[in-house]
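Q: This is a predicted model, with the sequence first.
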Amino acid sequence: MKYLRTSRGHAAAASLLVAASFLAGTVHAADAEQTNPLQFYTGSNNSYAKATLQVEVGLFDQGNSWFGNAREALGEDSDSWWESLIRPGLEGSYFLPNTQEIYGRVDAVQANTGGGLDAAASNAGLGDVSDLRVENAYAGWRSGNLFSSLGENFLDISFGRQQYKVGDGFLLYSYAGSGGDRGAYWIGGRRAAEYAGIVRMKTGGLNVDLVYLENDPISNDSTELGGATVNYTFNDNASLGGGLYTLDSDIDSRDGMNVFDIRGGVKPFAAANGPEALRPLRFDAEYVHEDRDDGFDAGNGWHITTSYQFEQVAWQPTLSYRYASFDENYDTLFYGFADWGSWYQGEIIGEYVLGNSNLDSHMVKLKVQPLEPVAVSLFYYNFTIHDAGDFGVKDDAYADELDLVIDWSVNDHLSLSLVGALAMPDDGATEHTGGDDDWSYVMLYGSIKF
């Protein structure tokens, strides 16, 4: 695994760490005086208005990118680059009688890529990229105690440019393209739909959403989605959900598609009051079926995950295993990053090479917490092509990948992450990319958020 090679990279990394140390101290001092330093209005009934600000920086360096054949695969070498994002905004909430609430948010994103070609070649031919545009711009209303028999905030209606999330982002999470002339491919600050109208209903453990949205892709091929999402939480140990959506799209294979989604999670031994040692065992799964007309084949994608936390062991390690399968007709739609490994599978392969289509993967993850603000995660991935012939290779064995992620939550406002990854090609990757070297990758990421 390489370190940042250039003097500019060393200086940038050092500057980020020095700034983090300084900000850690100053933010702690600010916290002691004021919990929301950018809040400029506070009403007697918990109404508020505040400015918001997020700054993100990523420094990237890699060796033997695209398994040593980046020049042929991308048209030029991709060694190191940087990304940054600045998101200023305004957010507010005003309470009416019966605790009804009107709320809203507007923000803009200034995204930048510089220093070289990113590993996805999204800025090929563009050089350094800088782009400013509105991200979120929405308003909404919550019912408070207006329908008191159904529970507080039974009804929540919102509309405008906003993000709609379902589960852990397997299907619906991010609706706007990043990278290219929009900049910041990895940071991915563009997630809001071009327009979304959402009606949320919640009573007890039942949640029902009605949604209509239009995505905001880099290309001109837009997609509209409408449908319903249902989720029921039985208790802390079990939940079951699903969704039914229909699409109207400029993309022929999406147009008229009906999407069926079912997902759930359970701690069976905790739910059944079983043996104490087995109660932390958890299973999660999701299955998506995409039904198409006009001669297009149906697509299917699914995963099953099992995890166990050793609660009585030092550092409380959590061990997880996941198998995921996506056939060659599966459309990834609007999946996104909810956590490391979900649903960009692998910091090299999943971020830059393969999407969640025509892919089978095994993932083993070990996460420990040596200190309260520090988490360390180790990942192993094995990737195979679901249908090698459809992908254009003879061997379905693609690659193995190891990732190490260290997350440090310095305080409520500042977080840092260090990522190291190594991808080792199998015959399928060599045939696909023309390279047979191990691909190493390191990233330093920092975020300041108010």
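A: Right, received. Where do you want to start?

Q: contacts, neighbours, all on C-alpha from now
A: Will do.

Q: Let me know how buried Asn98 is, in neighbour terms.
A: 13 (other Cα atoms under 10 Å).

Q: same deal with Glu33?
A: Residues near Glu33, counting by other Cα under 10 Å: 10.

Q: again, but for Val106
A: 20.

Q: Contact partners for Ile218?
A: 176-178, 180, 182 (Cα atoms under 8 Å, 6 or more residues apart in numbering).

Q: Do a quick rundown of the strands in the stretch 151-300 of the chain.
A: With DSSP state E, counting those that start in this stretch, the ranges of strands along the stretch 151-300 of the chain come out as 155-161, 195-203, 206-214, 223-235, 238-249, 258-266, 282-291, 299-309.

Q: Need the contact partners of the first one.
A: Residues external to strand 155-161 that are found in contact with it (Cα under 8 Å, 6+ apart): 135-144, 192-202.

Q: would you list the strands of the stretch 151-300 of the chain in JSON lines and tack on distance to Tyr103?
A: Below are the strands of the stretch 151-300 of the chain laid out as JSON lines (distance: least, Cα to Cα, whole Å):
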{"stretch": "strand 155-161", "distance to Tyr103": "9"}
{"stretch": "strand 195-203", "distance to Tyr103": "14"}
{"stretch": "strand 206-214", "distance to Tyr103": "18"}
{"stretch": "strand 223-235", "distance to Tyr103": "23"}
{"stretch": "strand 238-249", "distance to Tyr103": "26"}
{"stretch": "strand 258-266", "distance to Tyr103": "30"}
{"stretch": "strand 282-291", "distance to Tyr103": "32"}
{"stretch": "strand 299-309", "distance to Tyr103": "36"}
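
Q: Structure two is appended below for comparative analysis:
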Amino acid sequence: MDSLLIAKTRMMKINKIVILLLFMLTVQNVFAQVSSAFYEGERITNVIYVFKNKLTDSIAQKNLEQEVKRAFPIFPQTTVRNLLLDGYTNKVYKLEQVSEAQYEVLPSQLGGINITLTVVISEKAKGKKEKSGALIGEKDFPILYQDNKSLLTTKFAMAQMLYSNNNSWYAREDAMLNGNPLAQNPAGEGYTGWIEGWVSGGLYGITTLSTKRSVYLYGGASYIMSASAGRELFTDESRAYGAFDDAFLGFVGTTSYPSGNRFTYNLSMGRQQFSVGKGFIIRNTAANGDNRGALQLNPRWAADYLGLASIRYNNFLLQVFQLDPDELDIVDSKTVIRGFNAELGDGYSNQIGFMMLGVPQSSFKYYTPSGEVLGREGLQLFNLRYYTNKPPDVPGLFYKGEIAYERNSNFDMKSFAGYSEIGWSFAKSKGAPALRYRYAFFSGDDPDTETYERWDPLLTGGNGEEWVIGANHFKVVQNSNMNVHQLQANIRPWQRIELVPQAMYMYAVANNNIGGNPALGYLPKKEYGSEFNITVKYFRSRHWYWHGHLAYTIPGLGVKEALSNTTKPWFSAMLFFRYAL
């Protein structure tokens, strides 16, 4: 009881701090740059340049545009890194004929993020301050200091969520969570609800090591405090937790040639986020929930360690990485992943990618019907992907597809996964809707063969438009031994509001489901079930984002019979806001 009282007291203190910070922050002035803290680590779909007050001399204008692009080496199919966006934008602003420069970061209806850099040009060169920032008395917060070579800035973000379920775990939490080490009086039959939130702050900087060679040193660190109270999916224990999230150091350089070719490199190490492609294999590099709280908000994304070397020459990207995900202490498998990723394409029409990785260390186990216990250590994975895309405001067909194969050097393993997605963008129509259909396959294990065939999903995930397949269903089946048919629409009836309805049908590849939820270890029928959900996104301003969803999941015959026909449909409702500088 004492620990529960202490946790609730902490939660009340956090809420008071949140309210105070909200009051203070809502009276801040509007800054030149748009906050991108919501989208750190997200995949960039398009990079758009907007030039205002163009020069009358067309040749001079073309040269200036090339100079801007050299100063802003951000490319499609890379990931959002706020610090580099700020640093490169500052570099563009320092150009002689640029009077204003700012970037905007918004989600694309085709998936991923659109980055728009707006540059206001002045025919006459204007004097600019050599130094600025809050530390020298300027009203530039969150920028603390910047000059022609360096930038020091802060990051602040926070979120709070209300979540409610009716008949969680199909009203059979007794079976679905039996033996789960995270479960302590979890949500189940009937209505339950909880509240969770987090607050984070960080310090980041970038400085020029060589102006001639365009070489920069960058780094930063942030701290997150998260908390939960109420009866959530696994526990009714109120708790609060604080720890560092990201903490990294890196070098980045870029070289532009007279021919127009560009070469960039980026070397970084430390606690940082990482994803590959559309997140089909690697997306969730940190875990949330349990003693950390904030199970649904997922504030933590940084791995325990990521060493990453990236080089890019025009449209060719090569990455070499070593990754140690930040797992929950109670289920930490000590998994280490090493691999390389290569991509070729302009990000707009065609994009081809290939990744190969290995797992030299892991205590994660695979279980079989015979009772033999195998392990992830020794896993090797090969992934091939192909995307087509559409620039903003361009209607037409788009397609995405991937296939992946897993084997293990320590035993006979052959598992497969893949998907095919096809859609159409009605970019010129009212609401600019985008419609898509996706079929995904994740192999299951056939007990009649000596080969182990169940797909290991590794670090897949993200959000409901990526590889969290079903707001409720994903909590039951995590992208293994499954076929999925999914329909989705993205509609913007108003400029700041987006609707995302989804319908999906899931069924197993094999009746043997050992390695999944123990209550569903054998499925008399292969049908997992169906889910219908809708998400509403409200982009209130560059600081504020509101998000809500409703989800209704109907158990299929396989789940019903495995649970003795005592299941009920699962309904969930959620509303949260995020604030960021």
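A: Alright, I've got the coordinates. Computed from a prediction, not measured in an experiment: that's the story for all the values here.

Q: picking that back up, select, out of the strands of the stretch 151-300 of structure 1, the one closest to Phe450 of structure 1.
A: Taking Cα to Cα, strand 155-161 is the member of these nearest to Phe450 of structure 1, at 20.6 Å.

Q: so the closest one corresponds to what in structure 2?
A: Aligning strand 155-161 of structure 1 against structure 2 (TM-score structural alignment) gives residues 265-271.

Q: Would you mind getting the average deviation of that stretch from structure 1?
A: After superposition onto structure 1, stretch 265-271 of structure 2 sits on average 0.7 Å from its aligned residues (mean Cα distance after the TM-score superposition for structure 1).

Q: Quick check: buried residues in that stretch?
A: 265-271 (16 or more other Cα atoms under 10 Å).

Q: do the same with stretch 475-492 of structure 2
A: Neighbour-count burial for stretch 475-492 of structure 2, counted by 16+ other Cα under 10 Å, picks out 476-492.

Q: What segments of structure 2 are helices?
A: 2-25, 58-71, 82-93, 173-176, 557-562 (DSSP state H).

Q: and the shortest one, how far from the chain's centre?
A: Centroid displacement of helix 173-176 of structure 2 relative to its chain, using Cα atoms, centre = their mean, to the nearest Å, is 30 Å.

Q: re earlier: of the buried residues of stretch 475-492 of structure 2, which belong to strands?
A: Among the buried residues of stretch 475-492 of structure 2, DSSP state E puts 482-492 in strands.

Q: Just give me the neighbour total for Ala19 of structure 1.
A: 12.

Q: Contact partners for it?
A: Residues near Ala19 of structure 1 by Cα under 8 Å, 6+ apart: none.

Q: Check Leu344 of structure 2 too.
A: So, once contact is read as Cα under 8 Å, 6+ apart, Leu344 of structure 2 ends up touching 315-317, 351-353.

Q: rerun at 10 Å
A: 77, 312-318, 350-354, 386 (Cα atoms under 10 Å, 6 or more residues apart in numbering).

Q: Tell me the residue in structure 1 aligned with Asn167 of structure 2.
A: Checking TM-score structural alignment: Asn167 of structure 2 goes with Asn64.

Q: In this model Asn479 seems to touch Ala440 of structure 2, though I could be wrong.
A: Yes: Ala440 of structure 2 is within contact range of Asn479, at 9.2 Å (criterion: Cα atoms under 10 Å).

Q: Give the residues shared as contacts by those two.
A: 417, 467, 469.

Q: okay, those residues in JSON lines with neighbour count and distance to Leu4 of structure 2 next?
A: What follows is those, written out as JSON lines (neighbours: other Cα atoms under 10 Å; distance: Cα to Cα, whole Å):
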{"residue": "Ala417", "neighbour count": "26", "distance to Leu4 of structure 2": "44"}
{"residue": "Trp467", "neighbour count": "19", "distance to Leu4 of structure 2": "35"}
{"residue": "Ile469", "neighbour count": "24", "distance to Leu4 of structure 2": "34"}
